[in-house]
Structures are given as C-alpha cells and as structure tokens.
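*Asks:* With the sequence up front, the predicted model follows.
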Amino acid sequence: MSADKGLNMAQDPVRCSLCPEVVVIHCGSCQVNLCAKCLSTHIDRNKSLKHEIVPYTSQLVKPEAEIQKCRDHPKQQCDLFCQDCSVPICSRCLTGNHKRHGAVDLEEICETTRSTVKEDLEELRKFRKEYEKVVGESKEELAKYIEESDKERDSLKELGKQWHQMIDKVIDKVGKDMDEIIQSDTKCLQDNTEEIQSALQDVKDSIKANEDILQDDRFTRLLSYASKNDAFRIIPSRPAIKTAKIVPVNVKEGDIIPKLIHFQRSICTKLPGYSLNRTGDVSSISTKSLLPEPELIATVKTNCKQLKGICHNEDDRVWIYGTDEILREVDITGTVQNCITAISKNSQKDIAKNKMGEIVFSHLSDECVNIVREGKISKLLDLSGWIPFGVTFNADDDLMVCMRREDYQESKFKGRTYIGFTVNPNRRIQQHNKGKHAGGAWRTHGRGPWEMVLIIHGFPNEISALRFEWAWQNPKKSRRLKHLPAKTKKENQFQYRFRIVSAMLNTCPWCRFALTIRWLKQQYVLDFPLEYSPPAHMPIAYGPVRIKKSGTNSKRGKTEPPNEQGDEEDIEFLSLLRRNEKYVRCSVCRERTKDYDTLLKCIHPKCSMQAHIICLSKKFLTNQAGQLIPVDGKCPSCKAVVLWGDLIRAKHGCYQNLEECTSAEEDTEDADWTDQLQSHVT
C-alpha cells in the first residue's frame, strides 16, 4: 500500500532550521525553530544577542520570513526598503546607488502594508454587502418593470380590439348607405329604359301603319291619314349616373396615431450614487455627466438673421438672438412665443437665463451686462474699462462673466511678422523699434512699434539655431518643409508662420532637440494644430522669464570654475572627483576612467550616477534605431526619466531655471534674462 507523496509532505511536521529533527522550541528574537540538540549551537553562534526561548506552538509562532538577497550585493540579505526607488535593499546599498535615499526597515513596511491590506479587506467586505443590496434592489426593479410592461402590452391589445370593433361598425354603416344609393340609382335607370322602350314601340307601330296605307288602294285611308312624326322628333332624356365609389382618405400613420392614442415614453433617470468612507458615512455623488456623443433631438427653423446665441428656457423652448437685435423665444416648431427688442447696435455677445427665468445678455459697446425683467431691459452690471463676452450662471445661480480689459490695443501693422536670431532679445527689440540705423533689420525699419511674442530656445549651438531660423524664414526652399501647404486666404501672416514652426518642431532633427517654447505676450497666444502638437519633451511656457546659470560671469562673459559659483550638488560632485583622482566607474559599461570631461552626471540631487557620454547615449537609443541624438531615457541608477538636453546643459554649467520676473527686473540691463538663452554656454 503506497501513500501519496504530496499528502506526506503536507502532513510532514515542522523541522528544525539547523537539522532534520522535529521542532521543540522557538527563538523569538531570531525567529527560528530549533530542536533540543541545536539550542546550544544556536546560542553559541549568536552570543551577542539576547535570545527569547519559548516552547514551539504552531498557532503562536509566525512563519519564517521570506529571505531575499540584495540585487546589487548578492551575499547580503535585504533588510531595508528604499522609498525613492521602491525596491528592497541591504545596508551596503546606502553607501552606493541608494545614497541619500529614504530607507525604512523592510519588516516594518511589510507590517504596515499588511495592516493596510487587512483594513482594505474589511472595507471590501462592507462594499460587498452594499453591492449585494444594490443588486437585489436592481433585480426587484427589473421584475417590477417587466410586470408593468406586460400589463401595458395587454392594455394595448384590448385597445386594438376596440379599434377593430369601431372600424367594423363604420364599414357596416357605409355599406348600408351604399346599398340604398345603388337601389335608388338602379330604379331610376330601369324606369328611363322602360320609357324609351315604349316610345320605340310606338315608332315601330307607326312604320307598319304607313307601310299598310301605301299597299292599300283605297282612297279613304289616304284621306284619313294623320302624321305622328312631330311627336317622335323629341327623343326622351336619360339620366347619366356614375357608379358609387369608395374614396379612401389620405391619412398618414403619424397623423392618425395621435388621434387614436397618446404613447408616453418611459422616463429614464439616474439615481445618484453614493460613496462610503471608512467610518461608514454615506455621501451622494452627482449623476451629471457628458454624453459620449451628441444626440440630435430636433431641428428648429428660425427666422433669425445670422443666429449668434441660444439659451434653453423650459418645455422645449429656447431664447435666440442674431444680428437683427431681437431676442426671441421659440418653441420646438419654430413658432415665436415671445419677443424683446434689444437696441444694442449688434453688440450683444452672449445670453443666459437664471433660475428666476430672467434673461441676461452682455453688451460689448456699452461695457455692461443687461437683464430682462418683466419684458423690460435694464442694466445689471456696469463694467467700465472691461469688455464683456460670455455670460452664464453657475449651480448657485451666481452670474459669471468672461471679459477682457479695454486698454488692449492691437498693433498698427496687424499681421506683419519678423523672424530672427539673437542672444539678447531685449536689446534686439529696441534696435528694431529704433530703426535700421540703430542696428535693426531692413524689414522692420519704419514699421514699429514691434513686439516680441514668441521665443524658441535651447538649441545645442548657434549654428543649429541659425539653420532653424533660415528654414522658418524660407519654408519653400528648405528640403524638409517643401511638403507644407502654402499660406491660405483665411490665414494672416502670423498664423501662417506659427503653422510652419509647429510643423518644424515635429520634423527631424529639430524634434529631438531639448527646446523650450515660450510665449511672451498672452494676447498673442495661439493653440497648436492637433496634427502638429509639440513633442512631449518640449515644454510650453508663458510670460517673461529670468535665467539662472552657474559657471559664467554674465557681465564679462567669462567662464569661472563651477566649484565657485555652481550648484551645491555640483560642488560636492567635483570635490569627490578631486579627492579620488584615480578612477571613476561608468554606471553603464562599468569601466573605470580618469577622463572626467567624458562623463555625465544625473541631474537628480540624490542620484550619484556617472557614465560616459557615448555609453549613456547608446543606452538611451536602445529602442530608437537610426537616431543619433537621444531625447530622453531612464537613469541607470535611480531609474528616473531624464532629458538628454538637461544632462548636457548640466555638464556645461547652464542650468536654465526659468522664473517669473517683475517689471522692474525687465527694465534692468544688468539682470537681463535673455543674455544666455542658448543651451551651450561659451
């Protein structure tokens, strides 16, 4: 008789951690199970620890913890957890790749997570009860709905029988009327036929009599002859009767149904959901949500000239307005129910309705918001200095107005654009506005004042920036931009140039540069076309900025040692290199080198990654075959995603920490934020 091997293993007693004997005692300090023979051996091996020896009880003793070896130090056991990298580590890792990372005890965080799982489990059990309750209610609602629907269907069948009986009665009545008409018409035709037949017989008798007189030789009959032809000259009239016909009335199905029955559709509403917090309190959730796709309910024909705005009223009615300066309330059929004349010189821009049913509309030229109360228009808000556009009411019935300042003035030469390259935009814009004799361009001479509205910076060097400028100025000559459509009639020059640069930012090699797109003037901001959205690694910034850099004297343009004006982390990094002037190990190829100029350092302050430029670029381009310039990649040490451009700028000491600057700083020549917009500092 053989026993199952799996069953033997499942029933096998707990063994000693040092030998195959059965467990007798348990060390609570070391969390190991021991037999009586191995107790002294265990204590001798760990004399520095205080051992808590208790009898072994399977219900009280926790299972042995899972032993996990360190990934970087295979001989070390993981007893810590790195919160920055979310991986188990050993104590030696704190001096290596996980230096300055937040580390906690592995067992402690496991216990914390276990407690969280228990709490979530209890909460999930509560959720299960609530969901079971809701499912039961939903099934009851479904059964009730099916039962009531069956009753309504039976009612429709009974109504159909009544309709059939009514139609049968109508057909019988029409049939009787038709029979009476047919009998009357038949009798009339028969009488007329008999009358004509009698006259025909008289004609025949007269013919026979005249023939007999001609054959008889007696003169007495000739002398007594009297002609009857005058009586037969008038032929009797006869009736012309058309057959009675059934003429069906042309009634459409859609017209007859409302006269026979009114079908009320089912009303589908959403009961508000509710959320359960940890204490068991219930809070409702709004059921309002946007439709995934718009639905066409009805098409309303209006006589409004150039419809400009619409506002829903109630009961399938809407308020509309157009260029004819009349506010109309129309129903779903297009019939005008109410009309208000608003003498606004075509200046109304939007319309809204509050909970009281009052209509408000913005007035552009008068810089106010008007309200319609009891059919009269009055001023609700005076917005002197501001031009109102959109108006609406929020959930609390508070009026919200979208407006802009009145002092906004557009350029005199609207649509004129100029594209150029500079390392000092503030000084350059002054030269353009002063004219060609002051250093401005010929194209901008005498056409001011000019405003600089968009800057694209972060090029590796001046040559690449100048090539970008030339292609932007000459898209038809550039072999990379010849496929772009020409300027359309609907586009002004500024919109056309912006479309060109949007396409350039998605074209190689510029799409791989660590560029920054900055709008300097908010009123000129345009949205990028959907097909030419900037790459994810190119940030879009707004407003004037000031740049902070290390390693360069902004007044003299001289490069100073980074350890004197550089970042604190760079000082520590360079100091470490100078103390250990022998070798530095590359984090990618693991080779040691003394050539510090070929090394890149991670920009994250807690990461000590150092790697060759070539090695790191090859690692970043692993999944980007055919490319020469990386865009981004994961740091081999901290696993954080970093931009290649940031690594290069950090190596050269150019940290483009852009900050908002005040108007006073913009006018200061010494604090010029545009002095070093290039990525590469020389």
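*Replies:* Perfect, I can see it now.
*Asks:* switch to C-alpha atoms for all contacts and neighbour counts from now on
*Replies:* Noted.
*Asks:* residue ranges for the strands of the stretch 301-450 of the chain, please.
*Replies:* Assigned by DSSP state E, counting those that start in this stretch, the strands in the stretch 301-450 of the chain fall at 309-312, 318-321, 326-330, 336-341, 348-353, 359-363, 368-373, 376-382, 386-393, 399-405.
*Asks:* hey, which of the ones you listed is tucked in deepest?
*Replies:* Most buried of those, by mean neighbour count (mean count of other CA atoms under 10 Å): strand 359-363, with a mean of 25.
*Asks:* How much space separates Y145 from E665?
*Replies:* Distance, Y145 to E665, using CA to CA, to the nearest Å: 72 Å.
*Asks:* scratch that, A650
*Replies:* A650 is 25 Å from E665, where distance means CA to CA.
*Asks:* between these two, which one's more packed in?
*Replies:* Using other CA atoms under 10 Å, the more surrounded residue of A650 and E665 is A650, with 22 against 15.
*Asks:* take a look at this one as well, against the first:
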Amino acid sequence: MANVDDVHTKPIPAFYCCYLLRSTVRQTSLYIGSTPHPSRRLAQHNGVSRGGARKTANDKRPWEMVLIVEGFMSRTAALQFDTIYTTWAWQKPGKSRHLGDDDNTESAREKGKTRPRGPARSLKGHLENLHALLRSTYFSGLPLRVRFFADDVHQLWRVWSDRIDGFIPEHIKVIPDGSCFENRQPGIEYLRVGSVEHIQVDYSKIHSYLEKTTFQLDDPEDLQCKVCQAPVVPKEELVLVCPQTRCYCVSHLLCLSARFLDSTKDRGRLIPISGKCPGCHKTIQWSLMMQELSFRTRGAKELQAILRKKKRGDCRVKDVPEKDTDDVGTVTAECCDFPESVGGSIEGPGDASDESTHDDVRLDDDWYESLGIESDHEIADWSESHPAMPTRVEIVIEDSDCDNTG
C-alpha cells in the first residue's frame, strides 16, 4: 500500500482496470486481476514478457482477456475506491461487505433462499457477481464502464441482465468490443477500440485540455466563477475549466460540484458523475475534470514537460523569416532549444523506447492507491481539434497479484 501522503500528492492515474482472463486451452479456467496496462499484462500472463502470475503459467496458455471494468478513480478524487480491494471482492463475493443478501444472485432470486457464497468458479458465476457489484450501493456510484472483447461472454452477460430484477445504473456503460457483434446502440460505437492492444492508457488524451487550462488560468485577472460570480484565484483555490474546446467557462470546484449535485435525481449522491456546463450547457464528465485538475495541481514537472513538448512541436513547423528563395520552408532551430525526448506515454517492460534522457519525467511506482478514468464526448472533441503530440512521461504501477483460476 502506498504511503497516504504520497497518494494525496500525485495525479489521478490515466487508466486502471480490473480484468477477466479465460484460458483458450481450458475454457473453464478463469483468472481475475487488475492493471494499469491491459495489453502489457496480457502479454505477461501469456509468457511473452516477464511477469504474469503462477496460476496463468504453462499448460493453460494462451489466455484471452474477455472483459475489463475500467474507469476507476483514485482516492484523491474522493471516490474512495481501492482497485485491489475491488478485485478481491469480485473474486470472493461471499467475503465482501458490498454484496448483501438482497443483491439478487441467481440462487437468491430463483430459489428464494440465502445460501453461503463460495468462490465463483464458472464464467456465469463471475458475471453474476460482477453484475451484483455494479448494482451495489458503493460501486453503483462510480463512473465505470464494462468492456467485452468476447462475443459469447457478452451474450451470456445480456442473458443474465435480462433475467435479473435489478438494473445497472444508466451512467455505467456496457461496451461490446473486440469480437462482439457490432452494436448499433447510439453513443456506443465510438467507444469501441477493437482490441486490448488499442486501449489508450496514457495521459495523451488530456494533453490539449491541460494546455488550454494552463494558459487560460495563467492570467487570472478578470476571471470569475460562472456559478457564484466571484473572482477565482487559481493559485489559492481549486478551479475547474470546461473541457469543451471552444468553451472557456471557469468555476470553483465546490460551486460546480454543488450545481451538478442539485441537478441530479439521486439526492443521496455525494460526488457528481456529470452535469451541464454553466457556460456552454453541454454535458461534461466530472471525472475528466478531476483528472485534469489533479494533474495540473500535483504534476507540475510532468505538466511542464508536456507543454515543452507541445511548444517544441509548434517550433518545428514555424518558418524562418524569408531571406532568399533557398530559405523558404526551413525551420528555426533557435526557438526549439528543448531536449529531443520529453514525456507522455506509458512504456512497459520490453517496449522499444528504453533509452532515457535527463529531461525524461517518471512518476514514482508507489503513487497509486486506487485508480483512473477517461471521458467520452469531451475526449473525442479534443482529439479531433487538438491532436496530441506523442510523449514519454512514464508511469510505473504494479499489477495485482490476485490469483483466481478454476
């Protein structure tokens, strides 16, 4: 467990998920774990790279990652969710205080009896318990997403979801991905990534958002909170900026939080999921703003590296003042006095870019206690209008060592 003081001084992670593996050799063998880097972790389990777990070795390989549950936030974002504990609760639901007798497992719903829960060894049992966890009072308030990569697993999930009396909250998206038949449900297709290898696990998706907020708040004169109309002081207060590209709405964190909570139907909610921006009136995700805020306020060195990288990229396309016809189109070297390697993507063991320079930025490997989220429409909006520059700020996080194979 990371030191509490360290956890509360580090940014919210870019990505973290719980995953379910299935052996392609013995399909009754299943394994649950958690990781900040699914494709790297899958390679470790399959022996392609060093790591993995004892129970995923040798005779049960290769493994396939059939689903992930993503969107976990750190405690610094006040969601109070421990990823490792969630993995443990999913593996051993009978010992989890989050699953009570009223969570509508198959035995309780169909038989009308309460029976002690043992470890769920079947795929169906794992999906039932996952469904119950997502409906539980504690976890149903988190901005999670369930992503399926195997069509048969997704179909089994749909059958169970149709039979069960309880419903997963609307904000928890279920995404059929990978080999799943294309789902025409509005708002889902653009979330598909195709495979585990294509999941974006670094901070590049918020680079343009970070650049926007940094420059907007750099000169706070005349900036006012859109909610309370009072001046904002970014160096002394927690200030949020709308992630929409063309909106420059600024609000105090507490003001915007209260506004979002006032607009929700769930009066017992303490932390917002999303809300309408008071400036542009578009729906924005609370978790995205919290990730940007935590990075801006707790990752000063990493933020400066991103801004330097962006500036260096801009300098490369700046033309030298025209002297003669031979000089047209050349790039000024003087304005680009930054090192060639400055950071932003996660690199795991065996990645191509192992060399580092004095200006590379690395976050400590113990700064995660519970972990990550990304946005949807805001991310797509920023990606289209502000393509991120590839960078190399490394994040080194341990994967879980929880073993659960059948």
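*Replies:* Sure thing, it's come through. Quantities reported herein were computed from a predicted structural model and do not represent experimental measurements.
*Asks:* residue in structure 1 matching S74 of structure 2?
*Replies:* Mapped onto structure 1 by TM-score structural alignment, S74 of structure 2 lines up with N461.
*Asks:* Its match reaches Q678, doesn't it?
*Replies:* Yes. Assessed by CA atoms under 8 Å, N461 of structure 1 is found in contact with Q678 at 6.9 Å.
*Asks:* Same drill for the two, tell me which one is more crowded.
*Replies:* Neighbour count, other CA under 10 Å: between N461 of structure 1 and Q678, Q678 has more, with 22 against 13.
*Asks:* so who does that one touch?
*Replies:* Counting by CA atoms under 8 Å, 6 or more residues apart in numbering, Q678 of structure 1 touches V423, H457, G458, F459, P460, N461, E462.
*Asks:* For N461 of structure 1, see how far away the counterpart of Q200 of structure 2 in structure 1 is.
*Replies:* In structure 1, the residue matched to Q200 of structure 2 (TM-score structural alignment) is I547. According to CA to CA, I547 of structure 1 stands 17 Å off from N461 of structure 1.
*Asks:* mind listing the strands in the stretch 101-250 of structure 1 by residue range?
*Replies:* Secondary structure of the stretch 101-250 of structure 1 by DSSP E, counting those that start in this stretch: the strands cover 103-105.
*Asks:* What are the boundaries of the helices in it?
*Replies:* 106-215, 219-223, 229-232 (DSSP state H, counting those that start in this stretch).
*Asks:* start and end residues in structure 2 for the first one, please.
*Replies:* With the alignment judged by TM-score structural alignment, no segment of structure 2 is matched to helix 106-215 of structure 1.
*Asks:* do the same with the shortest one
*Replies:* Aligned by TM-score structural alignment, helix 229-232 of structure 1 corresponds to no residues of structure 2.
*Asks:* just to revisit the earlier point, which among the helices of the stretch 101-250 of structure 1 is found nearest to K601 of structure 1?
*Replies:* Among those, the nearest to K601 of structure 1 by CA to CA is helix 106-215 (29.6 Å).
*Asks:* which helices and strands does the closest one pack with?
*Replies:* strand 80-82 (3 or more CA pairs under 8 Å, 6 or more residues apart in numbering; DSSP states H and E).
*Asks:* equivalent range in structure 2 for the strand it packs on?
*Replies:* Strand 80-82 of structure 1 lines up with nothing in structure 2 when matched by TM-score structural alignment.
*Asks:* if I line the two up, what does T245 of structure 2 land on in structure 1?
*Replies:* Aligned counterpart of T245 of structure 2 in structure 1: P605 (TM-score structural alignment).
*Asks:* give me the number of residues near that match?
*Replies:* Using other CA under 10 Å, P605 of structure 1 has 11 neighbouring residues.
*Asks:* these two touch, right, it and E568?
*Replies:* No. Here P605 of structure 1 lies out of contact with E568, judged by CA under 8 Å, at a distance of 9.4 Å.
*Asks:* In a markdown table, list the strands of the stretch 301-450 of structure 1 along with distance to F528 of structure 1.
*Replies:* Shown next, in a markdown table, are the strands of the stretch 301-450 of structure 1 (distance: least, CA to CA, whole Å):
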| stretch | distance to F528 of structure 1 |
| --- | --- |
| strand 309-312 | 27 |
| strand 318-321 | 32 |
| strand 326-330 | 36 |
| strand 336-341 | 41 |
| strand 348-353 | 26 |
| strand 359-363 | 30 |
| strand 368-373 | 33 |
| strand 376-382 | 35 |
| strand 386-393 | 23 |
| strand 399-405 | 22 |
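*Asks:* Tell me which of those strands approaches E180 of structure 1 most closely.
*Replies:* strand 336-341 (51.6 Å).
*Asks:* In structure 2, point out the residues matching the closest one.
*Replies:* Residue correspondence for strand 336-341 of structure 1 in structure 2, counting by TM-score structural alignment: none.
*Asks:* Which secondary structure elements does that strand sit against?
*Replies:* Against strand 336-341 of structure 1 (3+ CA pairs under 8 Å, 6+ apart) you get strand 326-330.
*Asks:* can you do 10 Å?
*Replies:* Judged by 3 or more CA pairs under 10 Å, 6 or more residues apart in numbering; DSSP states H and E, strand 336-341 of structure 1 is in contact with strand 318-321, strand 326-330, strand 376-382.
*Asks:* Can you lay out those as a markdown table showing distance to A352 of structure 1?
*Replies:* Below are these laid out as a markdown table (distance: least, CA to CA, whole Å):
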| stretch | distance to A352 of structure 1 |
| --- | --- |
| strand 318-321 | 9 |
| strand 326-330 | 12 |
| strand 376-382 | 13 |
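*Asks:* circling back: was I right to think the match of Q200 of structure 2 contacts C654?
*Replies:* Yes. Counting by CA atoms under 10 Å, I547 of structure 1 does reach C654; the two are 9.4 Å apart.
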